[in-house]
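Visitor: Sequence first, then the predicted structure:
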Amino acid sequence: MKSSNLIQTAAVFGALAVIFGAFGAHALEEMLVSTGRLDTYETAVSYHFYHSLALLMVGILSLQFPDKKRINYSALFFIAGILIFSGSLYILCLSQVTWLGAITPLGGLSFILGWVMLLLSFGK
């Protein structure tokens, strides 16, 4: 994946994290509180935003170190983590479809693998 594509993807994910956070805090707060899902939604937004920033960092690192091929795997795992972890929690909170909680850990595993790939990119 090209560095510019990674940075653009990070920018889109970052903007979406802010939008989802604001939407949850204003338009959905009453519904999230009444269903007991406010903490879950906030967790989804937090991990979404953290990993949008991590993806931005990976894009910048890939500009500086184009020979580090595992950086792309790190980016792909971060993208998958955002989609699976945060995405499943967003849908769970909005739809109350509880089986989605079963796939959320796969997104968490993707986040971990993204960080491990980043470590391996610069490890000896």
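Guide: Thanks, I have it. Numbers count the residues shown, from 1 in each chain.

Visitor: Only C-alpha atoms from now on, for both contacts and neighbour counts.
Guide: Will do.

Visitor: distance of the residue nearest the centre of the chain from Ala44?
Guide: Nearest to the mean C-alpha position of the chain, by CA atoms, centre = their mean, lies Ile82 at 2.6 Å. To Ala44, Ile82 is 9 Å away according to CA to CA, to the nearest Å.

Visitor: and here's the other structure:
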Amino acid sequence: MKKGLLLLAALSGFLAVALGAFGAHGLKSIAPPELVAIFKLGVDYHFYHTFAIIAVAFSGHWISSKLLDWAAYLFFVGIFLFSGSLYLYAFTGAKWIGPITPMGGACMLLGWLLFAIAIAKHPGNKS
């Protein structure tokens, strides 16, 4: 198990809950519904990838691979770029932020791929 990753995932989860609560309560009073929906999408993916980081951290108990480290790194970068850009867009409405979001999505996809490769390459039980 990777204790540092679990700590970072716990902090990421805390941030996701705080941002989700703000989006559900505070943002509704200052932003139009379409921007609130975009913010909520950012929170959803923030949560999904926080859970992915937890899975990677626990996988380190059984799998020893640098690919797990890279997968976790890419999940964090993906959260920052994908969810972060959606949060920023919901606050500002600035269209220039749009191209950042797919870069975060690509990081998330690559993180999942590396996670899968680390699992597939592990010489453990083949069941």
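Guide: Okay, I see it. Here the structure is a predicted model, which means the values were calculated and not measured.

Visitor: In space, what's closest to the corresponding residue of the first structure for Tyr73 of the second structure - neighbours in sequence excluded?
Guide: Matched to the first structure by TM-score structural alignment, Tyr73 of the second structure sits across from Leu76. Distance criterion CA to CA, 6 or more residues apart in numbering; nearest residue to Leu76 of the first structure, sequence neighbours excluded, is Gly114 at 7.4 Å.

Visitor: ditto for Phe58 of the second structure
Guide: In space, Phe58 of the second structure is closest to Met1, 4.8 Å off (CA to CA, 6+ apart).

Visitor: Kindly report the same for Leu88 of the second structure.
Guide: Ile97 (7.7 Å).

Visitor: residues near that neighbour, how many?
Guide: 15 (other CA atoms under 10 Å).

Visitor: aligned partner of it in the first structure?
Guide: Match for Ile97 of the second structure (TM-score structural alignment): Leu100.

Visitor: which part of the second structure lines up with the helix with the most length in the first structure?
Guide: Of all the segments assigned as helix in the first structure under DSSP state H, the longest by residue count is helix 38-64. Residues 36-62 of the second structure are matched to helix 38-64 of the first structure when aligned by TM-score structural alignment.

Visitor: Name the residues of that stretch that come out as buried.
Guide: Neighbour counts over stretch 36-62 of the second structure (16 or more other CA atoms under 10 Å) mark 36-43, 45-47, 49-60 as buried.

Visitor: Kindly report the same for stretch 85-102 of the first structure.
Guide: 85-90, 92-94, 100.

Visitor: and those, which two are the farthest apart?
Guide: Greatest spacing in these, by CA to CA: Phe85 and Leu94 (14.5 Å).

Visitor: Stretch 39-49 of the first structure vs the second structure, average offset?
Guide: Comparing stretch 39-49 of the first structure with its match in the second structure after superposition yields a mean distance of 0.5 Å (mean CA distance after the TM-score superposition for the first structure).

Visitor: Please tell me how far that stretch is from the chain's geometric centre.
Guide: Put simply, stretch 39-49 of the first structure sits 9 Å off its chain's centre (CA atoms, centre = their mean, to the nearest Å).
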